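Enquirer: Provided below for reference: sequence and predicted model.
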Amino acid sequence: MVVFLVVLVVILALLGAVHWYVWRRLVRDLTAPGGAARRIGTGAAVLLPLLSVAALVSGRAGAPFAVEQVLAWPGFLWLAVLLYVTLALVVTEPLRPLLRRLLARRGPVAVAEAPANAVSVPAPVSAGAAEGTAEARAAEGAVEAPASAPDPVPDLSRRLFVNRIVSGTAVAVAVGTVGQGTYGVLRGPRLKRVTVPLAKLPRRAHGYRIAVVSDIHLGPILGRAHTQRIVDTINAAQPDLVAVVGDLVDGSVADLGPAAEPLAHLKARDGAFFVTGNHEYFSGADAWVDHVRELGLHPLRNARVEIGAGFDLAGVDDVAGEREGQGPDFGRALGDRDRSRTAVLLAHQPVVIDDAVRHGVDLQLSGHTHGGQLWPGNFIAELANPTVAGLERYGDTQLYVSRGAGAWGPPVRVGAPSDITVVELASRQA
């Protein structure tokens, strides 16, 4: 409990510092004290982080699903915008003094000037009109003084001018990045194809295709239409088997059951299989296992089935289930099998790869990492996972990690596009 409180305080302090920095650069440095723009900007700097916190905790706090949906879009999108606005502002900090120095060196704007000894030519004016006027004084032979040079940046100090240019550019880059990343998620995942050669795979299983989909994350933002896009993409690939490797949902069956219903239309010769992810244990794992079974998927809860093509398919519960007395049990799933047969394991988190190696698994299919989802999140994901995305080998075991088909939190992906992967098994005997 103490550790949790310390981490919470650190996170809140960091968020507070980041918001203060963004407020300073986008509100204080660009607006007049006491003005309407300053008041509106300061209000947004207070409201937006509150919406983000509310979006993060509303589901766990038991808020009505309709309230979660209202909070989710502004709250989660702001987190993504905040990330990239902060990065853009930090990167452009060195430009501010540089641009101010460049402007200072420009000096006054050049204007056309008459020679110093030039005498103006009197304009013909009437005697009455000339008296007391500037024209009359010029007509008396006064020497014209050069015109004073205007400020090179009219009506703005150099500092304010530079701040507006740099901050405006940072905001434009951040909003454009988040907009493109949001479009990528809402458009739906793209299909990838990967060939995995397996030494023990029988010749008759050569070319066997498994559609791997993970981290769909149905919730207050991604709903039934998202599921339908995924089902359509998988069915168009005509796989032999579908593997749903966890984190299907962020919410209860009561709220999200209808959003998952298109999964009943998945088509594959050997069926569709499901294993739990950590988010299922935040959402009622047992209820979701029952529900996906009703939709026609086959849950593999520390269990194994023999696939007719000639290999074993096993699945283990996610490690998050250990808090509920469940979790992965490799002995149950793989302990008594014939090790001369190829074994393919479905496990949500890549971190169980060491157990897979010890139990002679040939190929582990995982998700969980989202490929980092929001760059530079991939560097953080690398600290916690043996593989963040793609295919790697660990001893005699190969691990394939999908970037996932959805998104958690902000419906945004940057540098880690969503995917569904068709893994084609290749026999070395073919």
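Expert: Nice, thanks for sending it over.

Enquirer: Could you use CA atoms for every contact and neighbour count after this?
Expert: Will do.

Enquirer: Over to P386. Which of the three states is it?
Expert: coil (DSSP: H, G, I helix; E, B strand; the rest coil).

Enquirer: Have a look at this protein and report its longest helix.
Expert: helix 158-187 (DSSP state H).

Enquirer: what's the span of stretch 375-394 from first residue to last?
Expert: End-to-end distance for stretch 375-394, by C-alpha to C-alpha, to the nearest Å: 26 Å.

Enquirer: Please identify the buried residues of the longest helix of the chain?
Expert: 158, 161-164, 166-167, 169-171, 173-175, 177-179, 181-182, 184-186 (16 or more other C-alpha atoms under 10 Å).

Enquirer: same check, this time on stretch 334-350
Expert: 334, 341-350.

Enquirer: among those residues, which are in strands?
Expert: 342-346 (DSSP state E).

Enquirer: Just send the buried residues of stretch 334-350 back as CSV, with distance to L15 too.
Expert: Converted to CSV, the buried residues of stretch 334-350 look like this (distance: C-alpha to C-alpha, whole Å):
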residue, distance to L15
L334, 45
R341, 52
T342, 48
A343, 45
V344, 42
L345, 39
L346, 37
A347, 33
H348, 30
Q349, 28
P350, 29
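
Enquirer: among the residues you listed, which two are most distant?
Expert: With distances taken as C-alpha to C-alpha, the most widely separated pair in those is R341 and Q349, at 23.6 Å.

Enquirer: What is the nearest of the buried residues of stretch 334-350 to A254?
Expert: H348 (23.6 Å).

Enquirer: can you pull out the strands in the protein?
Expert: 190-198, 208-213, 241-245, 272-275, 298-299, 303-307, 311-315, 342-346, 363-366, 390-394, 397-401, 419-427.

Enquirer: just those strands: most buried one?
Expert: strand 363-366 (a mean of 29; mean count of other C-alpha atoms under 10 Å).

Enquirer: Not counting its own residues, what contacts it?
Expert: 212, 214, 245, 343-350, 353, 356, 397-402 (C-alpha atoms under 8 Å, 6 or more residues apart in numbering).

Enquirer: same thing but at 6 Å, please
Expert: 344-350, 397-401 (C-alpha atoms under 6 Å, 6 or more residues apart in numbering).

Enquirer: quick revisit: nearest to G62, of the ones in strands among the buried residues of stretch 334-350?
Expert: L346 (31.0 Å).

Enquirer: roughly how far apart are the closest one and V319?
Expert: Taken as C-alpha to C-alpha, the span from L346 to V319 is 13 Å.

Enquirer: what about versus this one:
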Amino acid sequence: MAGLVVTVIVVLALLAGVHRYLWRRFVGDTTAEGSALRRAGTVAAYVLPLLSIGALVSGRAGAPFRLQQVLAWPGYLWLAAVLYLTLALLVGEAVRPVLRRVLANRADRASRVNREGADATAAASEPPADRPNGRNRPSTASVAEASGGAAPSTLVADAPAPQRPAAPTRRLFVARAVGGAAAVAGLGTVGYGTYGVLRGPRVKRITVPLAKLPRSAHGYRIAVVSDIHLGPTLGRAHTQRIVDTINRTQPDLVAVVGDLVDGTVADLGPAAEPLARLSSRQGNFFVTGNHEYYSGAAQWIDQVRELGLHPLENSRVEIDGFDLAGVNDVAGESERQGPDFALALGDRDRTRAAVLLAHQPVVIHDAVAHGVDLQLSGHTHGGQLWPGKYIADLANPTGAGLDRYGDTQLYVSRGAGAWGPPVRVGAPSDITVVELASLRA
């Protein structure tokens, strides 16, 4: 408990520090004291992080689902915006002194040119001592008498000079230029990443040769979809896009490898209903992910069964030419429902090829020990938000794509949805059609 409290304090302190930095660069350095823009920016600096905290905790706190939806879009999008606005500003910190130096050099050159021009003008306008006809130039006093007693220079000096608006200082100009560029880059990145999620996942195709696969199963196609993450931001329309995309591939089998939902059956049951229209030749299968255990795994297993999917709870079925097994997610250990490889694979015929559905890649070593030929996983999202890719690679044996561990191959999908911010940057969502290939074909 003490560790959790320390973690919360550290996270809140980090959020406060980052928002203070964002306020300073976007508001404090670019607006006038007491201006309406500064007041609006200051209010936003308090309200937006509160919305983000509300989006993060409302579901766990049991808030009404409608309130979760109201908080989720602005709150989660702001979290993504904070990341990319901060990264853009950090790049701007390197640009800022260079831009100041360039402007200073330009100002110095302009000042020298003006001084030289003024000196040349003064020299050219200085009157000669004597006129060519031998007469001296009239004195100022004579001119003054002729003009009614006022010297011309006096008349000019007394004329009011036109007032020009004060130009922004060099420091203010640089602050606004860097802040504006950072805002365009950061918010543009978030906008494009949101479009990628709402557009829906693209189909990726790979071929995986299996030494034990018989010739009769050559070309068998499994549509792998993971991390759909139905919740307060991604709902029924998101599910329908995924179902339509899978059905267009006309797979032999559909494998939903966990993290289908972020919420209860009561809230998200209608959003999951399009899964009943999944179409494949030999069935649609499902294994739990860690988020199912945050959302009522037992209820969701019953729900997907009603929708026509076959849950594989530490169990397997025989498919033409290979065994298809599935294990519960490791998060189920907290409910004594964790993965049981012995139950799923212990008594099988090892001369047959085995394909395992397991949400998290970290169980690959258990799969190797039990003679699995191919493990299909998700969980990582490929990092979802760059530079999260590097964290995903460190935390998992494989962050995304196909890899080999001994005689076992591991394929990790980047997933079809998004957790938290409905945004993906550098890790586009996918549905993967895995085509099995026999070495005997």
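Expert: Everything's here; your move. What you are looking at is a predicted structure, and each value in this text was computed from that prediction instead of being measured.

Enquirer: TM-score, when you put one on top of the other?
Expert: Remark: TM-score between the superposed chains equals 0.92 [TM-score structural alignment, normalised by the length of structure 1]; 417 aligned residues with a C-alpha RMSD of 2.4 Å.

Enquirer: sorry, back to before: generate CSV for the strands of structure 1, with distance to A118 of structure 1 as supplementary columns.
Expert: Formatted as CSV, the strands of structure 1 follow (distance: least, C-alpha to C-alpha, whole Å):
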stretch, distance to A118 of structure 1
strand 190-198, 76
strand 208-213, 84
strand 241-245, 88
strand 272-275, 92
strand 298-299, 97
strand 303-307, 102
strand 311-315, 96
strand 342-346, 92
strand 363-366, 86
strand 390-394, 80
strand 397-401, 82
strand 419-427, 77
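
Enquirer: Of all those strands, which one is nearest A264 of structure 1?
Expert: Of the strands of structure 1, nearest to A264 of structure 1 by C-alpha to C-alpha is strand 272-275, at 9.5 Å.

Enquirer: quick check, nearest of the contacts of strand 363-366 of structure 1 to L95 of structure 1?
Expert: Relative to L95 of structure 1, and with distances defined as C-alpha to C-alpha, the nearest of these is V401, at 39.9 Å.

Enquirer: tell me, which helix in structure 2 spans the most residues?
Expert: Max-length helix for structure 2 by DSSP H is helix 65-125.

Enquirer: Could you figure out how far the longest helix of structure 1 is turned away from strand 419-427?
Expert: Interaxial angle, helix 158-187 of structure 1 versus strand 419-427 (axes from the mean of the first three to the mean of the last three C-alpha atoms, to 10 degrees): 50 degrees.

Enquirer: Show where helix 158-187 of structure 1 falls in structure 2, residue numbers please.
Expert: Counting by TM-score structural alignment, helix 158-187 of structure 1 pairs with residues 170-199 of structure 2.

Enquirer: Which residue, other than its chain neighbours, is closest to the spatially most central residue of structure 2?
Expert: Centroid check for structure 2 by C-alpha atoms, centre = their mean gives L385 as the closest residue, at 3.7 Å. Spatial nearest neighbour of L385 of structure 2, chain neighbours left out: V425 (4.8 Å); criterion: C-alpha to C-alpha, 6 or more residues apart in numbering.

Enquirer: list the contacts for the one you found?
Expert: 193, 385-386.

Enquirer: And it? What does it align with in structure 1?
Expert: By TM-score structural alignment, V425 of structure 2 lines up with V414 in structure 1.

Enquirer: how close does its match sit to L374 of structure 1?
Expert: Taking C-alpha to C-alpha, one finds V414 of structure 1 at 5 Å from L374 of structure 1.

Enquirer: again with L8 of structure 1
Expert: In terms of C-alpha to C-alpha, L8 of structure 1 sits 22 Å off from L374 of structure 1.

Enquirer: next one: Y400 of structure 1
Expert: Distance from Y400 of structure 1 to L374 of structure 1, by C-alpha to C-alpha: 20 Å.

Enquirer: do the same with Q349 of structure 1
Expert: Q349 of structure 1 is 19 Å from L374 of structure 1, where distance means C-alpha to C-alpha.

Enquirer: Not counting its neighbours along the chain, what's nearest the alignment partner in structure 1 of P311 of structure 2?
Expert: P311 of structure 2 maps onto P299 in structure 1 when the alignment is built from TM-score structural alignment. Nearest residue to P299 of structure 1, sequence neighbours excluded (C-alpha to C-alpha, 6+ apart): F274, at 4.6 Å.

Enquirer: Which residue in structure 2 aligns with the one you found?
Expert: Using TM-score structural alignment, F274 of structure 1 lines up with F286 in structure 2.

Enquirer: And D396 of structure 1, by the same measure?
Expert: Using TM-score structural alignment, D396 of structure 1 lines up with D407 in structure 2.

Enquirer: what does D290 of structure 1 give?
Expert: For D290 of structure 1, the residue aligned by TM-score structural alignment is D302.

Enquirer: Number of residues surrounding the nearest residue to the match of D396 of structure 1 once chain neighbours are set aside?
Expert: Closest residue to D407 of structure 2 apart from its sequence neighbours, by C-alpha to C-alpha, 6+ apart: D373 at 6.6 Å. Neighbour count for D373 of structure 2, taken as other C-alpha atoms under 10 Å: 27.

Enquirer: And for the alignment partner in structure 1 of F322 of structure 2, nearest residue in space, chain neighbours not counted?
Expert: Aligning on TM-score structural alignment places F322 of structure 2 opposite F311 in structure 1. Using C-alpha to C-alpha, 6+ apart and skipping residues adjacent in sequence, the residue nearest F311 of structure 1 is T342, 4.9 Å away.

Enquirer: Thank you kindly, that will do.
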